[in-house]
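Trainee: Below: sequence and its predicted model.
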Amino acid sequence: MALNISAGDHVLDLCAAPGAKLCMILDLLGDSGSVTGVDVARHRLAACRTMLQKYSLGDRCRLFVADGVTFSLIPAGSCSDSKPCESDLTEKVDIFKEWTSRRTWKERKKARKSGPPQLVSRSQPPELIYYGRHSGVVGLTKEDLYKIVSDREIMSSGYNKVLVDAECTHDGSVKHIQKFEHWGWKTLQRRVLDAERTDNLHVLQLSLLTNGFRLLKVGGSLVYSTCSLTVAQNEDVIEQFLKENASAELQEIDAARSWPCKGGRVEKTWRFDPLTSQTSGLFVAKFTKLAI
């Protein structure tokens, strides 16, 4: 895997739903470290939570409904990595206890009245909808959990690994494109071919990549990926990001040498496509953060 997950890593999946990648990361992580999953769609992240519980992989995971462009929380402190500090317990009353799926009557009533699924806005604070026993949350207060730290602190206390599998037009996904036979080609025009939508996606993808990189600690690795075949959503995003971030450097993906793929237009980036790879389309680039 391009991220090269190691024991003890603190990993951020900035566009986590529906959860297959998150489960794979947790499986690779084993019995140390943590994973933070973030997604802007509450109903999709709820499906992610269900998957974690189904496969018993959520012990070191926490899930936040939040916009990945503005999410700013770093990994939970090591003090609560396994159990709360005794000194804290004597002083703090309002602490997170072990997570339970049981909801109060008021919460169930609110959910029934919420209507159709909606995306959270960038101004809304992150909402924690799941945390495992060893995710670092148990024993913290809300003030501790939602504490915003400076960019200087992130340099040393941020995430070891960040995955930005960004929202895209999915034009490289064979199964996704086949769905338009049912949805209609006008929908294809609106979702994939519309110039305004692709321009907006470019801005979103660059913003997600920029924020994910901001939350990465020095020496850490970030992987940016899409399932689009277009240059605008891949190499153009990478080139603009590198121009705007002097501490970012593209890394070689050693595993790619054995992958059925080809190099992208930007050196050290990789592309999968139906012709070369006999798979759906995929773009992958890996960065590290330098100390400057």
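Mentor: Now that the structure is in, tell me what you want to look at.

Trainee: from here on, contacts and neighbour counts on C-alpha atoms
Mentor: OK.

Trainee: in stretch 173-191, what's buried?
Mentor: Of the residues in stretch 173-191, 173, 177, 188, 191 count as buried by neighbour count, 16 or more other Cα atoms under 10 Å.

Trainee: and which of these is nearest to residue 286?
Mentor: Sorting these by how near they are to residue 286, with Cα to Cα, puts residue 173 at the top with 21.0 Å.

Trainee: quick one: the helices in the stretch 1-150 of the chain?
Mentor: Under the criterion DSSP state H, counting those that start in this stretch, helices of the stretch 1-150 of the chain are mapped to 20-29, 42-54, 86-91, 105-113, 142-145.

Trainee: before we move on, what about the stretch 151-292 of the chain?
Mentor: When assigned using DSSP H, counting those that start in this stretch, the helices of the stretch 151-292 of the chain occupy the ranges 151-157, 174-178, 180-183, 185-188, 195-214, 235-244, 274-277.

Trainee: which residues sit against stretch 172-192?
Mentor: With Cα atoms under 8 Å, 6 or more residues apart in numbering as the test, stretch 172-192 has contacts from 169-171, 197-198, 227-229, 273, 280-282.

Trainee: which two from those end up farthest apart in space?
Mentor: Taking Cα to Cα as the measure, those span a maximum distance of 22.6 Å, between 197 and 273.

Trainee: and those two? which has more neighbours close in?
Mentor: Under the neighbour definition other Cα atoms under 10 Å, residue 197 and residue 273 were set side by side, and residue 273 has more, 21 against 14.

Trainee: rewinding a little: nearest to residue 289 among the contacts of stretch 172-192?
Mentor: Closest to residue 289 out of the contacts of stretch 172-192 is residue 282 (23.4 Å), distances taken as Cα to Cα.

Trainee: Report the spatially nearest residue to the closest one, omitting neighbours in sequence.
Mentor: Counting by Cα to Cα, 6 or more residues apart in numbering, residue 282 lies nearest to residue 227, which is 4.4 Å off, once chain neighbours are set aside.

Trainee: what about versus this one:
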Amino acid sequence: MLEPRENPLSYIAYERALGYVYIQEGGSMIPPLFLEPKPEDYVLDMCAAPGSKTTQIAQLMKNKGAIIANDVSLKRISSLGFNLQLCGVINTAVTMFDGRKLPSIIKDHFDKVLVDAPCSSSGHFLSKFPSNFTEERVKSLHVLQRGLLIAGFKMLKPGGILVYSTCSIHPFENEAVVNYLLSKEGKARVEYFEIKGIRFHPGLTEYKEKTFHPDLKYCMRIYPHDNYTDAFFIARIRKER
């Protein structure tokens, strides 16, 4: 029992240090739920560090199956390994590659792939709007995001599920990226998926003078006022057999 006037957050920090809990922003917990990982699955988390979604996926898989947690940054890989160990994750191997180059090593292999892509973080209205948000940076990220999504899809088994997500609200980082995949990969299909109790908006099928594939309406846009979280974009994509 807490002593009078004792801050309950001190107990959360203590349990976090012991690996009993992982403090995570609410919106960022939704993409792994879209992935629906099963204990028997072989899963790739392409941009895994620092590990919040990887540890959540491991929990959903009951620490069974197998997860490849990849990231390109040596500094971020260190935090990824630390968090996996702290949380007692034993079904995960850590790799350090440019995700865009992974299909040269492995293709058509994973049951589930998560591409939580690097983004402008323009959805962080509730915490701190990014000071380095510029149109030039968004364009550069768009190219990177397209490469990661295409690579992730190539590594997905026929019938498998890929989830693409960002914490950005910019269509150029979201619908435009998924639209590019649909234009290049004939077996890619965007699936409608929702989670009970989560308020959301459909993906955009047009933006300014651009028109996107009509199936992009099946994507999910979450704004800060919907569930009092940071904004998120999520697309669930299946590779047809």
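Mentor: Right, received. Where do you want to start? A quick note: this is a predicted structure, and the numbers were derived from the prediction, not measured.

Trainee: Select, out of the helices of the stretch 151-292 of the first structure, the one closest to residue 15 of the first structure.
Mentor: helix 195-214 (8.8 Å).

Trainee: Of all the residues in that closest one, which ones are buried?
Mentor: Under the neighbour-count criterion of 16+ other Cα under 10 Å, helix 195-214 of the first structure has 198, 201-202, 204-214 buried.

Trainee: out of those residues, which one sits closest to residue 259 of the first structure?
Mentor: Of all the buried residues of helix 195-214 of the first structure, residue 259 of the first structure sits closest to residue 209, with 23.9 Å by Cα to Cα.

Trainee: how about the closest one, what's its partner in the second structure?
Mentor: Taking TM-score structural alignment, the alignment pairs residue 209 of the first structure with residue 149 from the second structure.

Trainee: tell me the contacts of the closest residue to that match other than its chain neighbours?
Mentor: Closest residue in space to residue 149 of the second structure, ignoring its immediate chain neighbours: residue 115 at 6.6 Å, by Cα to Cα, 6+ apart. Going by Cα under 8 Å, 6+ apart, residue 115 of the second structure touches 45-47, 148-149, 152, 162-165.

Trainee: Aligned to residue 169 of the second structure, what sits in the first structure?
Mentor: Counting by TM-score structural alignment, residue 169 of the second structure lines up with residue 229 in the first structure.

Trainee: which non-adjacent residue is nearest that match?
Mentor: residue 172 (5.2 Å).

Trainee: What lines up with that neighbour in the second structure?
Mentor: By TM-score structural alignment, residue 172 of the first structure lines up with residue 123 in the second structure.

Trainee: Run through the strands of the second structure in chain order.
Mentor: For the second structure, applying DSSP state E gives strands covering 42-45, 66-70, 92-95, 110-116, 156-166, 188-191, 201-202, 206-207, 210-211, 220-222, 232-239.

Trainee: The second one to strand 110-116, inter-axis angle?
Mentor: Using axes from the mean of the first three to the mean of the last three Cα atoms, to 10 degrees, the direction of strand 66-70 of the second structure lies 30 degrees away from that of strand 110-116.

Trainee: do the same with the fifth one
Mentor: Relative orientation of strand 156-166 of the second structure versus strand 110-116 (the same axes, to 10 degrees): 20 degrees.

Trainee: List just the one of the helices of the stretch 1-150 of the first structure that sits closest to residue 261 of the first structure.
Mentor: For the helices of the stretch 1-150 of the first structure, distance to residue 261 of the first structure was read as Cα to Cα. The smallest value, 19.8 Å, belongs to helix 20-29.

Trainee: packing partners for the closest one?
Mentor: The contact analysis (3 or more Cα pairs under 8 Å, 6 or more residues apart in numbering; DSSP states H and E) places helix 20-29 of the first structure against strand 34-39, helix 42-54.

Trainee: What residues does residue 231 of the second structure make contact with?
Mentor: 27, 123-125, 167-169, 221-224.

Trainee: change it to 7 Å
Mentor: Contact partners of residue 231 of the second structure, counting by Cα atoms under 7 Å, 6 or more residues apart in numbering, are 27, 123-124, 167-169, 222-224.

Trainee: Looking at the first structure, which of these hold up?
Mentor: Among the contacts of residue 231 of the second structure, the contacts conserved in the first structure (both residues aligned by TM-score structural alignment, their matches' Cα atoms under 7 Å) are 123-124, 167-169, 222-224.

Trainee: number of nearby residues for the corresponding residue of the second structure for residue 13 of the first structure?
Mentor: Structural alignment (TM-score structural alignment) places residue 13 of the first structure against residue 45 in the second structure. Counted with other Cα under 10 Å, the neighbours of residue 45 of the second structure add up to 26.

Trainee: Over to the one 4 residues further on?
Mentor: Here the neighbour count serves as a burial measure; for residue 49 of the second structure (other Cα under 10 Å) it reads 25.

Trainee: Give me the nearest residue to it, chain neighbours excluded.
Mentor: Setting aside the residues directly before and after it, residue 49 of the second structure is nearest to residue 80 in space (Cα to Cα, 6+ apart), at 4.9 Å.

Trainee: Trace the one you found over to the first structure, please.
Mentor: Counting by TM-score structural alignment, residue 80 of the second structure corresponds to residue 48 in the first structure.

Trainee: who's in contact with that match?
Mentor: By Cα under 7 Å, 6+ apart, residue 48 of the first structure lies in contact with 17-19.

Trainee: Can you pull up the most central residue in the second structure?
Mentor: If you average the C-alpha coordinates of the second structure and look for the closest C-alpha using Cα atoms, centre = their mean, you land on residue 116, 2.9 Å from that point.

Trainee: Skipping its backbone neighbours, what lies nearest that one in space?
Mentor: For residue 116 of the second structure, the closest residue by Cα to Cα, 6+ apart turns out to be residue 165, at 4.8 Å.

Trainee: ok, the one you found to residue 132 of the second structure distance?
Mentor: For residue 165 of the second structure, the distance to residue 132 of the second structure equals 20 Å [Cα to Cα, to the nearest Å].

Trainee: likewise residue 124 of the second structure?
Mentor: Counting by Cα to Cα, the separation of residue 124 of the second structure from residue 132 of the second structure is 13 Å.

Trainee: and what of residue 82 of the second structure?
Mentor: Counting by Cα to Cα, the separation of residue 82 of the second structure from residue 132 of the second structure is 28 Å.

Trainee: Also residue 66 of the second structure?
Mentor: Residue 66 of the second structure sits 36 Å away from residue 132 of the second structure when distances are taken as Cα to Cα.

Trainee: repeat for residue 232 of the second structure
Mentor: When Cα to Cα is applied, the distance between residue 232 of the second structure and residue 132 of the second structure equals 19 Å.
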